[in-house]
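> Sequence and predicted structure, then a few things I'm wondering about:
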Amino acid sequence: MTRILHIFTGLALGLLAAGAAAQDDVGAKAERLETLRERIGELEAAIDQDRQREDSLSAGLAELERRIGEIAGDVRALEREIAARAERVEALESEIATERENVARQRERLAAELRAAYRVGREGVLRLLLNQEDPDRVDRMIAYYGYLGRARGERIEAALDAVETLRRLRERRRSEQEALEQARAERESRLQRLEAGRAEREALLAELRERIERQGGTLADLEQQAEALADLVGRLRDTLADIPETTAEARPFPAHKGDLAWPLEGRVLAGYGSQRSGGVRWTGLLIDGEQGAPVRAVAHGRVVFADWLRGLGLLLIIDHGDGYLTLYGRNQSLYREVGDWVAPGEVIAAVGDSGGRRGSALYFEVRADGDPVDPVAWLRSRS
């Protein structure tokens, strides 16, 4: 009986131990599951933060590239001012040289007259007059010396005027030179800000690219850019539906097909329909150009968009009527605003690399009723 009791007790203890072990295993698995859920939640939160951060980076890039464009535009205006002031300084230098010669001639003439007058002296003139016996001759000599005196006085006045003119010219030159130096200093300051902005942009781009590559989102990013552009064009078409077409003096846009001047003289880096990364195709032309090179309108029209757009940077869109639009993207600066009318060949922007791109180039599109068409069919053939 005692032996059976021992066996039963051992079996019971074994079962209790096995049950406890099973409960421990279930608890451990539940704990691991909870840990896994926490990690998944953290990862999802991190991904969500990455997306928000990417949106923030894109917004930061837009603001930064707008600022760079404004500074570049300021530099361009300062360059024009500097050129104009330098030209005025050069013209003043020429006037000063001419007036300096005039003053020198006046001085030499007066000096010669004064020396002659000194040699004759006042008593000599009186003696010469008293020695004359003919009264008419005396009258003529008095008139002659009076004329000489008045002429000498006029020449003295002219000499003084020349000296004053020279003084005013020198003062104008000094003022113009100071303004020129100030404009040059301002240009240097803006250029430094421009370089700082570009350095900041490069750092921002590096972070953006790292995130895009890490998420493997190149294709998705390109598709989002295409969707954003299509959406913008669609909204513009709706807006423009109630706006009158081009002015009467302008030829209809379709009449220019095959004869439009190129918006930029440069090599075509990517053609319409050519392959992009991720299997996406180009819907326009990518034209090579130096940073700051002038971008020109291909035809008469009105600016309907002039702002930053993801993927295309500083973008300008011109409405040519009859459902036709031309798009000019990746610019460094925009020189026209929404509502401005532009003429063929008018400079509307400067070539750049905005939109987070490497290498300056112009992105150019032609759209008919919202759909992209091959720009080459509209542009003048290059020989």
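Cool, got the structure. Numbers count the residues shown, from 1 in each chain.
> Could you use CA atoms for every contact and neighbour count after this?
Will do.
> Can you name the residues that contact residue 374?
Each residue near residue 374 by CA atoms under 8 Å, 6 or more residues apart in numbering is listed here: 272, 283, 284, 365, 366.
> what's the helix or strand for residue 308?
Here residue 308 sits within strand 301-309, counting by DSSP states H and E.
> Isn't residue 304 up against residue 321?
No: between residue 304 and residue 321 there is no contact, the gap being 11.3 Å when judged by CA atoms under 8 Å.
> quick check, residue 316 in a strand?
Yes: assessed by DSSP: H, G, I helix; E, B strand; the rest coil, residue 316 belongs to a strand.
> Looks like it contacts residue 332 (just checking).
No: counting by CA under 8 Å, residue 316 does not reach residue 332; the two are 11.3 Å apart.
> Which other helices and strands does the longest helix seen in the chain contact?
Ranked by number of residues, the top helix in the chain under DSSP state H is helix 2-130. Packing partners of helix 2-130 (3 or more CA pairs under 8 Å, 6 or more residues apart in numbering; DSSP states H and E): helix 135-215, strand 301-309, strand 313-321, strand 324-334.
> Next, the buried residues of stretch 310-322.
Neighbour-count burial for stretch 310-322 flags 310, 311, 312, 313, 314, 315, 316, 317, 318, 319, 320, 321 (criterion: 16 or more other CA atoms under 10 Å).
> before we move on, back to that, closest to residue 61 out of the helices and strands packed on helix 2-130?
Of all the helices and strands packed on helix 2-130, the one in closest proximity to residue 61, counting by CA to CA, is helix 135-215 (6.8 Å).
> How far does stretch 290-298 stretch from one end to the other?
Stretch 290-298 has its terminal residues 19 Å apart, counting by CA to CA, to the nearest Å.
> in it, what's buried?
Applying 16+ other CA under 10 Å to stretch 290-298 flags 291, 292, 293, 294, 295, 296, 297, 298 as buried.
> Second structure follows, compare the two:
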Amino acid sequence: KLEKVKKRESSILTDLEKTNRQLSRVEFELRKYRKRLIETESNISKVENEISLNKSNIERQREWIKRRLRAMQKYGSTSDTVMLLLSADDISQVMRVGKFLQYITVYEHRMLNAYREDMEDLNEKEKQLVKLKTELMNNRERVEAEEASIAKTKKEKEMLFASVRREESSYKNMLKELKDASKKLLDVIRESEKTDSFSAKGFSKLKGNLPWPVNGKVAIPYGSQKDPQFNTPIFRSGAYIQSNDNSFARAVYNGKVVFAEWFKGYGQLVIVNHGEGYHTLYGSLSEIFAKVGDIIKREQVVGRVGNSGILNVPGLYFELRYKGKPLDPLQWLKKR
């Protein structure tokens, strides 16, 4: 047991990030197969409608062919033509009748060709329908498999958290790692300020008027807290806003993306420079929609909310920093 604890203490955040990366890959695959599933269902519905239309056309054409065959059987295939020509009074009428008969022949040929083409099209559509239904079944199986994989990975994450919570040394080690990660994050921000020429004004006047980066409720607030189990002091540099899995994280103000990738302890993270020394951080994302260098607008989507951070519930980890120092983000957001 001691060896297991020591191994875990080597880097809890590394184990967590490995699990989160695996979870992120599986969730991406799940979204892909769910999209395919919806597209396949839509295609099946479309093809079924086309088949129904084809069958209606074919039925009308069959009725016309039956009537034509009965007429030919009753009067003969050429008798009606001969009678029409003999009933003409002069050559001009004969020519008109002949032209009329020619139109009838062309029409009959078109009807028969249309019948043949519709039958061929129906055959192809029915083959397509069988293929789509097979594809639908395969996609459903893939979705079920990915959902099972996600459930398994989430269970592993829960077990990792449970083991950390049971052992005070592991928990303290994780808090130390998070503190170190926060310092490294400060280095990233300071480095970006040195190398990035982006400048903007106006952010400092928006305290209490910024839009919320995601709809949800604050699960963990900013600031100093004390762990109830181990009585350990904790300082949280940001707020965790719990929300739905498929919610989108939006920039609270215009700015430039200076970081957009995985960061240990923060999951998938986007950092936006708003000028005047202000930065906002959007962590625990399941998917990032921005890249370094992008100029973004207020309320523009920067990512999809997930649980790639240190918590095991969907939500957004949100920080606001001035010259690298964390500020209480809730004091800057609009009151609700």
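All right, it came through fine. Because the structure is predicted, anything quoted here is derived from the model rather than measured.
> And the TM-score between them?
TM-score of the superposed chains, computed with TM-score structural alignment, normalised by the length of the second structure, equals 0.83; 327 aligned residues with a CA RMSD of 3.0 Å.
> Which residue in the second structure occupies the aligned position of residue 79 of the first structure?
By TM-score structural alignment, residue 79 of the first structure lines up with residue 34 in the second structure.
> Relative to residue 136 of the second structure, how far out is the closest residue to its match other than its chain neighbours?
Spatially, and ignoring its direct neighbours in sequence, residue 34 of the second structure is nearest to residue 143 (6.5 Å; CA to CA, 6 or more residues apart in numbering). Going from residue 143 of the second structure to residue 136 of the second structure by CA to CA gives 10 Å.
> So the alignment partner in the first structure of residue 261 of the second structure versus residue 299 of the first structure, what's the distance?
By TM-score structural alignment, residue 261 of the second structure lines up with residue 306 in the first structure. Relative to residue 299 of the first structure, residue 306 of the first structure is positioned 17 Å away (CA to CA).
> Between these two, tell me which one has more neighbours.
Ranked by neighbour count (other CA atoms under 10 Å), residue 306 of the first structure and residue 299 place residue 299 first, with 24 against 19.
> Surely the more buried one and residue 343 touch.
Yes: here residue 299 of the first structure reaches residue 343: they are 6.2 Å apart, a contact under CA under 8 Å.
> Tell me which residues touch the closest residue to the match of residue 261 of the second structure other than its chain neighbours, please.
Spatially, and ignoring its direct neighbours in sequence, residue 306 of the first structure is nearest to residue 316 (4.5 Å; CA to CA, 6+ apart). Residues in contact with residue 316 of the first structure (CA under 8 Å, 6+ apart) are 303, 304, 305, 306, 307, 327, 328, 329, 334.
> which residue lines up with residue 316 of the first structure in the second structure?
The alignment partner of residue 316 of the first structure in the second structure, by TM-score structural alignment, is residue 270.
> Starting from residue 20 of the second structure, give me the distance back to its match.
Residue 270 of the second structure is 16 Å from residue 20 of the second structure, by CA to CA.
> same deal with residue 184 of the second structure?
Distance of residue 184 of the second structure to residue 20 of the second structure, computed by CA to CA: 20 Å.
> Among these two, which residue is more densely surrounded?
In this view residue 184 of the second structure and residue 20 are compared by other CA under 10 Å, and residue 20 has more residues nearby, 26 against 14.
> Let me see the contact set for that one.
Contact analysis of residue 20 of the second structure by CA under 8 Å, 6+ apart lists 267, 307, 308, 309.
> top of these by neighbour count?
In the contacts of residue 20 of the second structure, the most neighbours by other CA under 10 Å go to residue 308, 34 neighbours.
> Out of the buried residues of stretch 290-298 of the first structure, list just those in strands.
Using DSSP state E, the subset of these located in strands is 294, 295, 296.
> can I get those residues in a markdown table with distance to residue 162 of the first structure?
Listed next are those as a markdown table, based on distance: CA to CA, whole Å:
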| residue | distance to residue 162 of the first structure |
| --- | --- |
| 294 | 46 |
| 295 | 49 |
| 296 | 49 |
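> Nearest to residue 35 of the first structure among those?
The nearest member of those to residue 35 of the first structure, counting by CA to CA, is residue 295 at 58.2 Å.
> Which residue is the nearest non-sequential neighbour of that closest one?
Using CA to CA, 6+ apart, the nearest residue to residue 295 of the first structure is residue 349, at 5.0 Å.
> Can I take it that that neighbour is in a helix?
No: membership of residue 349 of the first structure in a helix is not supported by three-state DSSP, which gives strand.
> The second structure: which residue goes with that one?
Counting by TM-score structural alignment, the partner of residue 349 of the first structure is residue 304.
> what two of the contacts of residue 374 of the first structure have the greatest distance between them?
With CA to CA as the measure, no two of those lie farther apart than 272 and 366, at 10.3 Å.
> who's more crowded, those two?
More crowded of residue 272 of the first structure and residue 366, by other CA under 10 Å: residue 366, with 23 against 19.
> and the gap between the more buried one and residue 303 of the first structure?
For residue 366 of the first structure, the distance to residue 303 of the first structure equals 14 Å [CA to CA].
> and if you look at residue 243 of the first structure?
Separation of residue 243 of the first structure from residue 303 of the first structure (CA to CA) stands at 13 Å.
> So these two - more neighbours on which side?
Using other CA under 10 Å as the criterion, residue 243 of the first structure and residue 303 rank with residue 303 on top: 22 against 10.
> The more buried one: what's it in contact with?
Shown in contact with residue 303 of the first structure (CA under 8 Å, 6+ apart): 316, 317, 318, 319, 336, 337, 338, 339, 340, 341, 342.
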